[in-house]
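Trainee: From the sequence below, what's the structure:
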Amino acid sequence: MSIALSYGHSRESTTVGHSNSPPGELVESPLHSPRVGEDDRHAYVSAQTTAVTDDLGRTAQPRRSSRLSDIRRRTLEMMTPSKPIGEEPTALASVKAFLLCSKLNVLLVFIPVSWALNFALPHSFGARDTLIFVFSFIAIIPLAKLLGFATEELSLRVGQTLAGLMNATLGNAVELIVAIIALVKCELRIVQASSVLLPAAFHFSVPDLDDSTEGTYILSVSHGVAIILLVIYIAYLFFQLFSHSNLYADTGDHIFKSTNYHADKKKQLARLSRKIGKANPFSKEKSTPPTAANEEGPVEEEDEIEVPCMNLWVSIGALVIVTVLVAVTAEWLVDSIKGVTESGKLSKEFVGMILLPIVGNAAEHLTAVTVSVKDKLTLSLGVAVGSSIQIALFVIPFVVTLGWILGKPLTLLFDPYESVALFLSVLTVNYVVQDGKSNWLEGFILMCLYVILAVTFWFYPGTDPSGVLTQCR
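Mentor: The predicted model follows:
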């Protein structure tokens, strides 16, 4: 006979077998193990489920908050300058600094000259295209420098990783503008300033197809590869700016100072300039006043204050104005390329591979050299190597996609020699930078390689494997 025990500790007799005890009673089974009634069991399970759900909710909520706070922290790090910013100059001082920032600004007089030649000279004039090309070419050089100067002023107000990205992106603005204008005007060989080997390999591996079918396939391959390259570029940005941003910071014990440049020498020069009363008004850095503790010893980098030459709004306005001037001048430049190349004086390969990159990257080259002297190696590599990555992964795929939208048959089918030159350049640069250090001999070898490529492209007649494609209109 089973015995039922109520929660109120009162004993009552029950029948043998199945128990009909009311809910809430603890019942002894024939094996003398207590069990809970069915209704209480459901209530117990429901309570446990609610408790687990609450625990999971409380656990998931901090995890989501942790992710959001981590994203906010990394974004704040990218937007926070590595050194304190000094007082911003006035608008008048900013404009003065902008106009006097470089000796190359004397070449700005060629901007109205190139525009005047474009409108004044008749098309029947024999040397019209040559004159417009030369003066437009010279005029874009100081504009690229001004674009880089304004970009550098903006980069002072953000972190070093984002500063490198800004310098590489806005430094390629000239090339992007020239590429878009050349695409609209069907100068497809000028646009192809980089190389991707897949469409070229496809072209040379299927010789049995007729031209129309092969051209359709090459266009499809180029469009697909361009989209994939843009996706890779987005992943590259996420890797550099968010997931592994610590790898692109010039902080830590793995960064070694240059053997020839020391910050204390620069501070000694700054002290000397203050003594003679001729401090540079356009200096980027200002040291703290010397004290008894550090007057004779070296001054640490943390004591430096970045002094901007232009305030924020003047820098943004300068970027807009210079970009418009570059766009207009680049249009005259592209218009004159056809006449110059058809005369036999220059080939399109030399113009597209040597001259136009010099114009578009003049500011970047100066910026990379300047910051490398200051031991900002990550920023220097971000400007130099990162610029090439942006050309290969962003500019060319973007222009190919834009040509797809505009109905222009621009592909990634490049000249074979251009592809070989790119391959050799990538191998050489990778060999130089993979050990994390450099010397003057490695730089000299890179410069000689560039001169060799320039000489070969001067005499190289070039081929046009894109003849299988439809005509650009």
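Trainee: Please make it C-alpha for all contacts and neighbour counts, starting now.
Mentor: Noted.
Trainee: list the helices and strands the helix or strand T130 falls within packs on?
Mentor: Here T130 sits within helix 128-155, counting by DSSP states H and E. Applying 3 or more CA pairs under 8 Å, 6 or more residues apart in numbering; DSSP states H and E, we find helix 128-155 packed against helix 91-99, helix 110-120, helix 160-171, helix 312-342, helix 356-373.
Trainee: Let's compare: structure for the following, please.
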Amino acid sequence: MTNAGQPGFSEEHTLREACTGAAAAATRAASAISRVSRLEEAQLRLEQKVILANALASNAIISCRKLMSDRFGYAHSRADSYLDGADSESEYQAQLLKAPLLQSGLAAGDVEAGSVTEDSAHEYPPPHMPVAAEDAEPEDRWLNLGCCRYKVAGEPGLLSPLHDILGTYEIVTSSWLYALFVFLPFAYAAGVLDWGPAAIFCLNFIGLIPQACLLGDVTEDLASRFGDVAGGLMNATFGNIIELALSMSLLRANKMEMVACSLLGSVLSNLLLVMGAAMFVGGMRYKVQDFNLLVNKVSRSLLFCASIVLVFPAIAKYVDAQDFPEPVVVKISHGLAILLIVVYLCYLLFQLKTHARMFIDEAGGAPTLSLVGSVSLLFAVSVSVTIASEYIADAIDGVSHAWHLHQTFIALIVLPMAGNASEHVTTVKLALKNRLDLALNISLGASLQIAIFVVPLVCLISWAMGRSFLLLFDLLTMAVLLCSVVLSYFLTADGFSNWLIGMLMMVTYVAMALPFFFRRVHDDP
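Mentor: Here you go, the predicted structure:
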């Protein structure tokens, strides 16, 4: 007996079939959802792998770019210039991979138009790449003498008065600092006529600033005639005439503590004030600036080593004065001075021969002065600097008592400003042009030359003169030197710069100067 004839049978059968179909559809939907979920998970894992691969590739490119400093040493922060326009992680990675190609100029056409905006190009500008000297076309040079105009053709040889006149005019009109030459006659008059310690010191100090600029320009012009080794030695010797002349004058006045403070002040001024000002000014115009990390690391390591060597005699003296009397400290100082000279010669070999490609930053141009003219001008300025240094050394005692400033403050803070004024202006101009790498090479290189060449050279010269200039500093000076070197080492360790780092360096310099500024003069109550 069947239920086919019953009234509710057809409805129940239909409902059962509908439920069975719905269950099957739900099963198929669940299976489809599961497959879609697995597909999404696989796609997500694939995207993560792609992002990871892009990140690894970008890191590899950055590492290779750091190693290839002669081609890509400027470029390892440029990838950040495309962060502002990135809407997704994948787009950011794609832009990060394009950045090295843009920096090298090898695949600029492969990047779609519009990827670099005007604002981002200003905030993260391309690094300056030096142009070889042979690629630059020589320009005609003209000499205007009253109503006559002469064309000066060719390069200056052994003796060329027209080249010397034109070259000297070009040099002294290249910077506003040369306008301070108007104070030089008054400086000589103050010394000869004895206008008083304050007038003698101030006028001769101001007169040293343009002479330091002229010495640097003439030395570079003369060094361009010779090879890298001879040119490097000439830059090291004549480029530090101001520091050497002041040191010799203070040595003859038997002011040994001021000799040490003036040399260390030059190191600290270039390391903190000059470098910090360049980073600050450049960072105010560009968000991030980069520099050659390999060259910077070599210079910072040498400077850190030199600072440790310079404080060894003082540490030995303060630890046990009985075991390290003054004759022993004299021998230690002379030995360390010889070692630092050897280190400097090795550094020249490293920079000019074995690893010269690391230090390529600017192509040298043709000389503007003749050989006789440049040597004569260099000799005349050196004699003038020596005279001004003698006047300054004789006036320091009177200035210290009149202004109630300790002599260590004058030597550590005031005197280095005359020799570093040219570097200060030059580095700031370079930073504004986004050439921070060259600016740091100038400031850090100047500090390094003072620390590993001028300081030991002055020690050896004093030894030959029968003077007892020792590498012996007080505790405050040692602390200032070590802290400044360590701070600059860490602030520039990643190859990036911004205005905040520059401000920290300048604040550190001011904080370092305050204890010496408020240091009591011996005749004060």
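Trainee: returning to what we had before: go through the helix holding T130 of structure 1 and flag the buried ones.
Mentor: 128-133, 135-155 (16 or more other CA atoms under 10 Å).
Trainee: How about the residue most central in space within structure 2: what's its closest non-neighbour residue?
Mentor: Closest residue to the average C-alpha location of structure 2: L440 at 1.3 Å, with CA atoms, centre = their mean. Excluding the flanking residues, the one nearest L440 of structure 2 by CA to CA, 6 or more residues apart in numbering is M275, at 6.3 Å.
Trainee: for I218 of structure 1, same thing?
Mentor: Sequence neighbours aside, P199 is the residue nearest to I218 of structure 1 in space, at 6.1 Å (criterion: CA to CA, 6+ apart).
Trainee: what's the answer for L415 of structure 2, then?
Mentor: S262 is the one closest to L415 of structure 2 (CA to CA, 6+ apart), at 6.5 Å.
Trainee: The residue nearest to L440 of structure 2 maps to what in structure 1?
Mentor: Using TM-score structural alignment, M275 of structure 2 has no partner in structure 1.
Trainee: How far off centre is stretch 53-62 of structure 1?
Mentor: How far stretch 53-62 of structure 1 lies from its chain's middle: 39 Å, per CA atoms, centre = their mean, to the nearest Å.
Trainee: oh sorry, the question was meant for stretch 46-61 of structure 1
Mentor: Worked out by CA atoms, centre = their mean, stretch 46-61 of structure 1 lies 44 Å from the chain centre.
Trainee: longest helix anywhere in structure 1?
Mentor: When structure 1 is parsed with DSSP state H, its longest helix is helix 38-79.
Trainee: Strands of the stretch 1-150 of structure 2, residue ranges please.
Mentor: 141-145, 148-152 (DSSP state E, counting those that start in this stretch).
Trainee: looking just at contacts, which helices and strands does the last one meet?
Mentor: Using 3+ CA pairs under 8 Å, 6+ apart as the contact criterion, the neighbours of strand 148-152 of structure 2 among helices and strands are strand 141-145.
Trainee: go on, the first one?
Mentor: Applying 3+ CA pairs under 8 Å, 6+ apart, we find strand 141-145 of structure 2 packed against strand 148-152, helix 161-172.
Trainee: Flag every buried residue along the last one.
Mentor: Applying a neighbour-count criterion of 16+ other CA under 10 Å, the buried positions in helix 161-172 of structure 2 are 162-164, 166-168, 171-172.
Trainee: quick check, nearest of these to S63 of structure 2?
Mentor: Closest approach between the buried residues of helix 161-172 of structure 2 and S63 of structure 2, by CA to CA: I171, at 41.2 Å.
Trainee: Show me what the closest one lines up with in structure 1.
Mentor: In structure 1, I171 of structure 2 lands on F98 (TM-score structural alignment).
Trainee: and the gap between that match and A318 of structure 1?
Mentor: Taking CA to CA, to the nearest Å as the criterion, F98 of structure 1 is separated from A318 of structure 1 by 8 Å.
Trainee: Which neighbours do these two have in common?
Mentor: Common neighbours of F98 of structure 1 and A318 are listed as A150 (criterion: CA atoms under 8 Å, 6 or more residues apart in numbering).
Trainee: returning to what we had before: so of the helices and strands packed on helix 128-155 of structure 1, which one's packed in deepest?
Mentor: Greatest average neighbour count among those goes to helix 160-171 (a mean of 24), per mean count of other CA atoms under 10 Å.
Trainee: what range in structure 2 matches whatever helix or strand comes next after that helix?
Mentor: Per DSSP H and E, helix 160-171 of structure 1 leads on to helix 173-184 as the next helix or strand towards the C-terminus. Mapped onto structure 2 using TM-score structural alignment, helix 173-184 of structure 1 covers residues 241-252.
Trainee: distance between the matching stretch and the chain's centre?
Mentor: 26 Å.
Trainee: What residues of that stretch count as buried?
Mentor: Going by neighbour count (16+ other CA under 10 Å), the buried part of stretch 241-252 of structure 2 is 241-251.
Trainee: how about these in JSON lines, adding distance to R285 of structure 2?
Mentor: Formatted as JSON lines, the buried residues of stretch 241-252 of structure 2 follow (distance: CA to CA, whole Å):
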{"residue": "I241", "distance to R285 of structure 2": "34"}
{"residue": "I242", "distance to R285 of structure 2": "33"}
{"residue": "E243", "distance to R285 of structure 2": "33"}
{"residue": "L244", "distance to R285 of structure 2": "36"}
{"residue": "A245", "distance to R285 of structure 2": "38"}
{"residue": "L246", "distance to R285 of structure 2": "37"}
{"residue": "S247", "distance to R285 of structure 2": "38"}
{"residue": "M248", "distance to R285 of structure 2": "41"}
{"residue": "S249", "distance to R285 of structure 2": "42"}
{"residue": "L250", "distance to R285 of structure 2": "41"}
{"residue": "L251", "distance to R285 of structure 2": "44"}
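Trainee: What is the nearest of the residues you listed to S462 of structure 2?
Mentor: Distances from S462 of structure 2 to the buried residues of stretch 241-252 of structure 2, taken by CA to CA, are shortest for L251, at 7.4 Å.
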